[in-house]
Each structure stands twice: as structure tokens, then as C-alpha cells.
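[1] 3D, please:
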Amino acid sequence: MEKWHKSSHSSGEGSCVEVAEGPLVLVRDTQNRPLGHLDYNPDAWTAFLHGVKNRAS
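    Prediction:
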């Protein structure tokens, strides 16, 4: 069973993303859990986070 946690990149305004890390990184919207999740391999997830950080700066 996956262990989900709130992403440190989520806003405090109710727009939350949960992440479960393991062989795949699973990502879901906390307000729409029944819709499922997206899965990334760890390298793709790292690249995504770097892209987000670079756009924010």
C-alpha cells in the first residue's frame, strides 16, 4: 500500500497535491482522489520538479 503525503510544493489554499514515493512516484489531487493518480519514474519526477522550480525563479 502506498504511503501518501502532502507535497511540500502544494499551496496552503486547499490546492493540494499528494505524493507517494517508491519505485514509481504517484501524484494525485487531494480534492479528486477517486479520479486516480499520475505515475512518474523517479527521473521524470525529478525533471518535473526542476522545471517547476526554474519557472518560479
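[2] rest of the way, CA atoms for contacts and neighbours
    Fine.
[3] hang on, Pro34 in a helix?
    Yes - assessed by DSSP: H, G, I helix; E, B strand; the rest coil, Pro34 belongs to a helix.
[4] Tell me the spacing between it and Ser11.
    As for Pro34, its distance to Ser11 is 21 Å (criterion: C-alpha to C-alpha, to the nearest Å).
[5] what's in contact with stretch 31-45?
    Outside stretch 31-45, the residues that touch it by C-alpha atoms under 8 Å, 6 or more residues apart in numbering are 15-16, 23-29.
[6] Would you do the same for the sequence below? I want to compare the two.
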Amino acid sequence: MAIRQNALTEWTKSSYSANGNCVEVKAAEGHALLVRDSKSVSSGVLDFSAKTWSAFVLDVSRSAGF
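    As a prediction, this is how the structure comes out:
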């Protein structure tokens, strides 16, 4: 999932989420992306730099054969 900084002002689920249970992402100030569990939105968020998130998505895509 490629995300342009500040492109997502609302929490967004992956288009691959078949049943709604997925991670959600949202752009944050300071060149960061926030990630949370859609099943437990009050459990907190993970904060990734845009560079770290991009590297993660690229690695997962390569591993999955996309």
C-alpha cells in the first residue's frame, strides 16, 4: 500500500481486507504513518516513519510475490 504523505486524513483499511478485520493506516504530521488494529481501535497505534513504512510494504510485497 503506497501512501503519499498527508494523503490520508482518515483511517483507511486495506483494499485486501475481505471481512473488515484488518489494519488501518492514517497519515500523521511529521512525516509519519499511524497503524492500528481495526478490531480494537482503542488499543493504541504504532507510529512509523514514511521511510520505514515504505520499506516494510516493499518487503511484504516482494515476499508475497506482488
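[7] Please work out the TM-score for the two chains.
    Laid over one another, the chains give 0.81 as their TM-score (TM-score structural alignment, normalised by the length of the first structure), with 55 aligned residues with a C-alpha RMSD of 1.5 Å.
[8] rewinding a little: show the buried residues in the contacts of stretch 31-45 of the first structure.
    Buried subset of these (neighbour count, 16 or more other C-alpha atoms under 10 Å): 16, 25-29.
[9] Report the contact partners of the residue most central in space within the second structure.
    Nearest residue to the geometric centre of the second structure (C-alpha atoms, centre = their mean): Val25, 3.5 Å. Residues in contact with Val25 of the second structure (C-alpha under 8 Å, 6+ apart) are 8, 11-13, 33-36.
[10] returning to what we had before: could the contacts of stretch 31-45 of the first structure be laid out in TSV, adding secondary structure and distance to Leu38 of the first structure?
    Converted to TSV, these look like this (DSSP: H, G, I helix; E, B strand; the rest coil; distance: C-alpha to C-alpha, whole Å):
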residue	secondary structure	distance to Leu38 of the first structure
Ser15	coil	16
Cys16	coil	14
Pro23	coil	14
Leu24	coil	10
Val25	strand	8
Leu26	strand	6
Val27	strand	5
Arg28	strand	6
Asp29	strand	10
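[11] related to what we said a few turns ago, for the contacts of Val25 of the second structure, which ones persist in the first structure?
    Using both residues aligned by TM-score structural alignment, their matches' C-alpha atoms under 8 Å, the first structure keeps these contacts from the contacts of Val25 of the second structure: 11-13, 33-36.
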